[in-house]
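Colleague: Here's a sequence, model it:
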Amino acid sequence: MSGTAADALRAAVPVLRAAGIEAAAGDARRLLAHAMGVAAERVTLHLADPLDDAQAARFAAAVAARAARQPVAQITGERLFWGRSFRVTRDTLDPRPETELLVAAALEQPFATILDLGTGTGCILLTLLAERPAARGTGTDLSAAALAVAAENAARLGLAPRADFRQADWFDGVEGPFDLIVSNPPYIAAAEMADLAPEVRDWEPHLALTPGGDGLDAYRAIAAGAGAHLAPGGRLMVEIGPRQGAAVAALFSSAGLRAARVLPDLDGRDRVVTAHRP
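Modeller: All right, here's what the predicted structure looks like:
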């Protein structure tokens, strides 16, 4: 035997702190719960339990991975988003709480058909489908590996019959029209990549993080194709970087979309741009 869960937790926290991880205690608890096969919110109830050798080995490996700055979601293989668990791998972006603003804005008006460009884990598309049981949607991505994760998430959530995933460069081969187009595309400028946290820069797929250059190429492609794929009155909603609101809104307006608006996140930073087809 390898001591109790509490012993392992006490030993792990300083290791993570020494690696520069601010949320060392919280991350250690999540990793311990994963190693023990218990829900994270119930790990406190199991701290007095002895760890068997297999659990201890899983926890040690998880702590070592986190100390190397691998994101917790990649280590545990899942992330909660809008109250649902999504499978996460190194082939996908880790769903972030900020993206829930995009979902909330999309749910403010009705829709029956959705296109999610650069779907990744599928968290945006699948959340919208789960919240609107009559809707159907398509998710596109350049990455076949990411699409496999999205399809797995659709199956796990019982949404596969209403979700279609296809490998495509934005709108290539996609036929509309759609009531709603959503996207959290790569938007980090090339010059900003070096300043990202190691968890993002070193572990998440660069294809999903940056298009290179000024970071706006994805929005140029989306703006160019949105009008032909939106139903009359259909909405376009994209997540953006905190200094891109005005530029993206201008791209959408120049493409003939109407009422481009920039929505702030809870910290007051630009986070979502919305527009609609006349």
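
Colleague: going forward, measure contacts and count neighbours with C-alpha atoms only.
Modeller: OK.

Colleague: residues contacting residue 256?
Modeller: Contact partners of residue 256, counting by CA atoms under 8 Å, 6 or more residues apart in numbering, are 227, 277.

Colleague: which SSE is it in?
Modeller: Element membership of residue 256 [criterion: DSSP states H and E] is none; it lies in no helix or strand.

Colleague: So it versus residue 76, what's the distance?
Modeller: When CA to CA, to the nearest Å is the yardstick, residue 256 and residue 76 sit 44 Å from each other.

Colleague: the strands in the stretch 1-150 of the chain, which residues?
Modeller: Residue ranges of the strands in the stretch 1-150 of the chain, as given by DSSP state E, counting those that start in this stretch, are 78-81, 84-87, 113-117, 136-141.

Colleague: Mean neighbour count and distance to residue 187 added to the ones you listed, as CSV?
Modeller: Below are those laid out as CSV (neighbours: other CA atoms under 10 Å; distance: least, CA to CA, whole Å):
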stretch, mean neighbour count, distance to residue 187
strand 78-81, 17, 21
strand 84-87, 19, 22
strand 113-117, 26, 13
strand 136-141, 25, 15
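
Colleague: quick one more, to check against the first:
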Amino acid sequence: MRIGQLYRQVRDRFRQSGLATPDLDARVLVSAALNVPVSALVLREDEDIPEGNADRALAYETLRLNGMPVGRILGERDFYGRKFALNAATLEPRPDTETLVDAVLARVDPQEAGVMCDIGTGSGAIAVTLLAERPGYRMIAVDLSEEALQCALGNAALHDVEDRFNPVCADYTSCLGAGLDWVVSNPPYIRSSVLAGLDREVNQHDPLLALDGGDSGLEAYLRIVADAAVLLRPGGGIALEIGYDQADYLKKQLRHHGFVAIEIIKDLSGNDRVALARKP
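Modeller: So this is what the prediction gives:
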């Protein structure tokens, strides 16, 4: 079988199954199985496939058709132009979360130095990206899962920021001191009652700990905003990823804890995605 034949076979099956991005999924999975750059797939479509590589591509195809996301199949996901390894304890980083990173970077001078804290760091995608883009900062990366922290530490090493990356296994900020410049987080914010109705790519493959925001979907924000009000230095900032219908609640909580300069930023789809504020 030739490369082009295999790609079109996988692509057509993905199209027939109703996947949202069948052509892209097929390109990425076939390229990975054959160890061929995605950009070279078309140029090499007349080449014969080495023995065994087609079987790997077809195994990837089966996993994808059974609902496993591409990132889970490959064990990694692109985020902000970098690759991040995943494991069973980490959420697969989404493009919407890049809105949070953009918002923080726009408010942090590249020449500044300071300390940030990423609560619920997971794979470390947010924390590592911020460190890579702002070399004067150090990061305290907090997660309740040791397995997630191991993954995040590996990603920090992969992107050469491990010397400024400090993993802490804790429940929120229970063991941290005051004086932080930034608190950032993409906390669990999905209501418990709707978890079962989520797409199977999410509820069967993402860790529940990173999704379940309690009965209201807002429980994590109560804790994080209250803690940040104590831990941030005067002038320090907080940046939180939020659900599309949670902006009013977050603004109310931030005002209640004395924050000022409150902003809500929309993602590329036009949905409220990030809440930002400053400690006076």
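
Colleague: that older thread, out of the strands of the stretch 1-150 of the first structure, which is closest to residue 272 of the first structure?
Modeller: Comparison of the strands of the stretch 1-150 of the first structure against residue 272 of the first structure by CA to CA identifies strand 113-117 as nearest, at 14.6 Å.

Colleague: Can you check which part of the second structure the closest one sits on?
Modeller: Mapped onto the second structure with TM-score structural alignment as the criterion, strand 113-117 of the first structure occupies residues 115-119.

Colleague: Over to stretch 87-96 of the first structure?
Modeller: Using TM-score structural alignment, the match for stretch 87-96 of the first structure in the second structure runs over residues 85-94.

Colleague: Setting the sequence-adjacent residues aside, check what's closest to residue 97 of the first structure.
Modeller: By the measure of CA to CA, 6 or more residues apart in numbering, the closest residue to residue 97 of the first structure outside its immediate chain neighbours is residue 81, 7.0 Å from it.

Colleague: In contact with that neighbour, which residues?
Modeller: Contacts for residue 81 of the first structure (CA under 8 Å, 6+ apart) come out as 95-97, 100, 123.

Colleague: Max pairwise distance over those: which two?
Modeller: Largest separation among the contacts of residue 81 of the first structure by CA to CA: 97 and 123, giving 11.2 Å.

Colleague: who has more neighbours, the two?
Modeller: Comparing residue 97 of the first structure with residue 123 by neighbour count (other CA atoms under 10 Å), the higher total belongs to residue 123, at 28 against 12.

Colleague: Show me how far the longest strand along the second structure is from its chain's centre.
Modeller: Longest strand in the second structure by number of residues (criterion: DSSP state E): strand 232-241. Averaging C-alpha positions (CA atoms, centre = their mean, to the nearest Å) puts strand 232-241 of the second structure 20 Å from its chain's average.

Colleague: matching residues in the first structure for it?
Modeller: Per TM-score structural alignment, the counterpart of strand 232-241 of the second structure in the first structure is residues 230-239.

Colleague: Give me the mean distance between that stretch and the second structure.
Modeller: Superposing on the second structure and averaging over aligned pairs (mean CA distance after the TM-score superposition for the first structure), stretch 230-239 of the first structure comes out at 0.4 Å.

Colleague: how many neighbours does the residue lying closest to residue 235 of the first structure once chain neighbours are set aside have?
Modeller: If the residues on either side of it in the chain are set aside, residue 235 of the first structure comes closest to residue 276, at 4.2 Å by CA to CA, 6+ apart. Applying other CA under 10 Å, we find 25 residues neighbouring residue 276 of the first structure.

Colleague: close enough to count as contact, residue 276 of the first structure and residue 228?
Modeller: No. Contact criterion CA atoms under 8 Å: residue 276 of the first structure and residue 228 do not qualify, at 11.9 Å.

Colleague: Many thanks, have a good one.
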